[in-house]
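1. Prediction below, plus the sequence it came from.
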Amino acid sequence: MRRLDVFARVALLLAGCAFIFTACGGGNTSSSNNTNTGASKVSVALVTDKGGLNDQSFNHLAFQGYTKAMNEFGFTKQVIESKNESDYIKNLTTAAQGADLVFAVGFLMQQAVYEVATQFPDKKFAIIDGCAVPAGKSECATLPNVAPLYFSEQEAGCLVGAIAAQMELDGKSKIPELRGKNTIGVVAGESIPPVNRYIAGYKYCAKQVNEKINVLVTYTQDFQATAKCKDAALSMINQHQADIIFQDAGGCGVGALDAAEQEGVFSIGVDADQSQVNKSVITSAVKRVDTSVYATVKDFVNGKFSNNPPLFDLAHDGVGYAPVSDKVPADAKAKADELAKKIKDGSLKVPSEIPA
């Protein structure tokens, strides 16, 4: 009888503990589930441009920001990769049918965004490097459901241009790999505003540091075919003795980095830190597309979506330059930092148009 009495008391005690635990712990679980349920109601889609997710550049960065937001806010992955420009309207339409917020990655999607956003006025859209532009027009249309996400690429271009120019100024005595012709180059994709803003800053600040420097620019009219960019870079290196090649062509530009490595010269990456892509890379002009995507999703989740978001510039950590390799002399990095300080305090205005 005593043993049964003991067991009964233990059972009652355990039951009481279980009730208390359920009551207290259940409240926390309910709160957590409510949060997750709210997040799961958010639906976000990402549509790449024709460069695709593996461009090691801005599509890749957009996906990184999207993934961070997806992990934090708990929405279901909806990513559509475009293969051609003709895919844009179709892919954005598909995305809008299944999501409340749709990201269009790239300037080339401006007209497609306008067409689809006007068809889905209750859905929100954000476009990297562009705005909503009606067919046959060149100016942006202000739509309440479209957020244009812009960057000051010219400021990032300025900083890496300063590094390149200072290295040329230092010369072969300090950097034996240089060819001694005071020449650097840019292998670009298509002549579109974000590409040209990078070039504008690169050339302007290179000339500020080294007024006699020769800056070559070649447009390949491509963001994908690495062979085109490699050929353009090889021409700059072998025919014009360029020492440093800045790739400004997305996935195509990886070919320019390969050419630099092959010929034993230096290269500069674009958008993301591309030092892991190729060992010739001494730094990269960084555009924090990932930050813009994540911030836009966060605002949307919190009911703060805006069709007039702030500019992602150097002062707001929207652009910059990646850590430099050990091939970059201290004075070159110091020159970039000096110009960065001037940009932030407003004493240096970097043009967005390519100087003559």
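-> Arrived safely, thanks for sending. Residues are numbered from 1 along each chain as shown.
2. okay, CA-based contacts and neighbour counts for the rest of this
-> Will do.
3. which helices and strands does the helix or strand hosting Lys230 pack with?
-> If you go by DSSP states H and E, Lys230 is part of helix 226-240. Contacts defined by 3 or more Cα pairs under 8 Å, 6 or more residues apart in numbering; DSSP states H and E place helix 226-240 against strand 183-188, helix 254-263.
4. helices or strands up against the helix or strand that comes right after that helix?
-> Remark: after helix 226-240, the chain's next helix or strand is strand 244-248, criterion DSSP H and E. Contacts defined by 3+ Cα pairs under 8 Å, 6+ apart place strand 244-248 against strand 183-188, helix 193-209, helix 254-263, strand 266-271.
5. try it against this one:
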Amino acid sequence: MRTTRKAALSGLAIAGAAILLAGCGAAPEEEPAGSGSAAPEPAADFLPCLISDEGGWNDRSFNQSAKEGMDRVAEELGIEAMEMESTSANDYGPNLETLVSNGCSLIISVGFNLAAATVESANANPDVNYAIIDDYADTDFDGDTDAPNIKPLVFNTAEAAYLGGYAAAAWSAQSGVNKVGTFGGGEIPSVKVFMDGFQLGVEKYNEDKGASVGVVGWDTESQKGSFTGGFEANDVARQTAQGILDQGVDVILPVGGPIYTSAAAAIRDGGEDVLLMGVDSDLAVKDPDLADITYVSILKAIDQAVYDATMSASTGEFDVAPYVGTLENEGVALSSFHDFEGQLPEGTLDEIDALKEQIVAGDITVESPNSP
């Protein structure tokens, strides 16, 4: 278990990395840099706090994105935020107890795996505000959040993954391979929702183009596929990635924080002519050593959701209504294709633009059983 107290500016918002497609919903309002507007004055004793799951702050994915949002708040408000990094599931309860004992005003838990511990802590401390990323904190599955002081911060990533799946299929059809793959870390809804959208996007490409691009590693209808069982970049993750590569794919989507490094290692070591896709954050930016094989990333604006919830709590305006990130409100998006943009099949960007407009307008509904 490691504890840090931070007040460092972190600067990447997902909206800045996303493709600027037509028909976008309104982005969260932010003052332009250098506008001179003062940040809201927080309560004198306001202490925002953040707890990671076992992936840690340097996962270049959802934990790191959450930390960047919290660090941004701390910098703008001129305060300290308490951030506790979990190294295993055994840390969740003790870390939450430490945050409460230090007088945290708001505690944000990063990830589905912290749901049970967060519910227990929130019920024991009704005067503390809580938020949780990627879960409704509904541990008894009755349709309601299990404590009245928890705000869910969830994301309909199936929408953005649909665009990513379409783009993956376009690449694979152009190469003549006609096969793409995906695998997940933990077998949980916030992972499977990416895989659902990805497959549905591939199917949309096939429908529109009369193509026959196949998907290895996941089947949306049966909800069965390839998973490592966790989020560690270990031998299991490497073997799982290799199992997908061995089936002849030329685009692979690992869903689960650091497991992307295992997929990248398998691609590099095998001399595979395969492109990698990122999740949560723009992988080509977060891990520039992989920019040459990173095709595109499916983004969640976790940093912005953490920022907005924390700023609201700082002024006493916190509410527990769930936040759901969508393509319309730019809570989810597709990143730039960076160096691969010029290599896309002609018209692909326009096609993705049109698909996004149709999803935002409600003309296309991306139906995933794992969507929030």
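-> Thanks, I have the structure now. Predicted model, so just to flag it, every value in this text is computed and none were measured.
6. What TM-score do the two superposed chains give?
-> Their TM-score after superposition, calculated using TM-score structural alignment, normalised by the length of structure 1, is reported as 0.82; 311 aligned residues with a Cα RMSD of 2.1 Å.
7. circling back: show residues contacting the helix holding Lys230 of structure 1.
-> Identification of contacts with helix 226-240 of structure 1 by Cα atoms under 8 Å, 6 or more residues apart in numbering yields 183, 185, 187-188, 216, 218, 220, 222, 242-243, 245, 249, 251-260, 263.
8. circling back: export the helices and strands packed on strand 244-248 of structure 1 as JSON lines, with columns for distance to Ile20 of structure 1 and mean neighbour count.
-> What follows is these, written out as JSON lines (distance: least, Cα to Cα, whole Å; neighbours: other Cα atoms under 10 Å):
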{"stretch": "strand 183-188", "distance to Ile20 of structure 1": "66", "mean neighbour count": "27"}
{"stretch": "helix 193-209", "distance to Ile20 of structure 1": "60", "mean neighbour count": "25"}
{"stretch": "helix 254-263", "distance to Ile20 of structure 1": "61", "mean neighbour count": "24"}
{"stretch": "strand 266-271", "distance to Ile20 of structure 1": "54", "mean neighbour count": "29"}
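9. Please produce CSV containing these, extended by distance to Ala232 of structure 1.
-> Converted to CSV, those look like this (distance: least, Cα to Cα, whole Å):
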stretch, distance to Ala232 of structure 1
strand 183-188, 7
helix 193-209, 16
helix 254-263, 7
strand 266-271, 13
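10. Ok, which of those comes nearest Val160 of structure 1?
-> Between Val160 of structure 1 and these, the shortest gap by Cα to Cα is with helix 193-209, which sits at 6.6 Å.
11. and the angle from whatever helix or strand comes next after that closest one to strand 244-248?
-> Next helix or strand after helix 193-209 of structure 1 toward the C-terminus (DSSP H and E): strand 214-219. Computed by axes from the mean of the first three to the mean of the last three Cα atoms, to 10 degrees, the angle separating strand 214-219 of structure 1 from strand 244-248 equals 30 degrees.
12. And Ser347 of structure 1, what's its match in structure 2?
-> If you follow Ser347 of structure 1 across to structure 2 using TM-score structural alignment, you land on Asp363.
13. Which helix or strand contains its match?
-> Assigned by DSSP H and E, Asp363 of structure 2 belongs to no helix or strand.
14. mind checking how far it is from Glu357 of structure 2?
-> Using Cα to Cα, to the nearest Å, Asp363 of structure 2 is found at 8 Å from Glu357 of structure 2.
15. can you give me the helices in structure 1?
-> For structure 1, helices defined by DSSP state H occupy the ranges 2-40, 58-73, 88-98, 110-119, 153-170, 193-209, 226-240, 254-263, 289-301, 330-345.
16. Please identify the most buried of those helices.
-> Neighbour counts (mean count of other Cα atoms under 10 Å) averaged over each of the helices of structure 1 peak at helix 153-170, with a mean of 29.
17. rewinding a little: of all the helices of structure 1, which one is nearest Ser352 of structure 1?
-> Ser352 of structure 1 lies closest, by Cα to Cα, to one member of these: helix 193-209, at 4.9 Å.
18. Mean per-residue distance, the closest one versus structure 2.
-> On superposition with structure 2, the mean distance recorded for helix 193-209 of structure 1 (mean Cα distance after the TM-score superposition for structure 1) is 0.6 Å.
19. Nice, that's everything, thank you.
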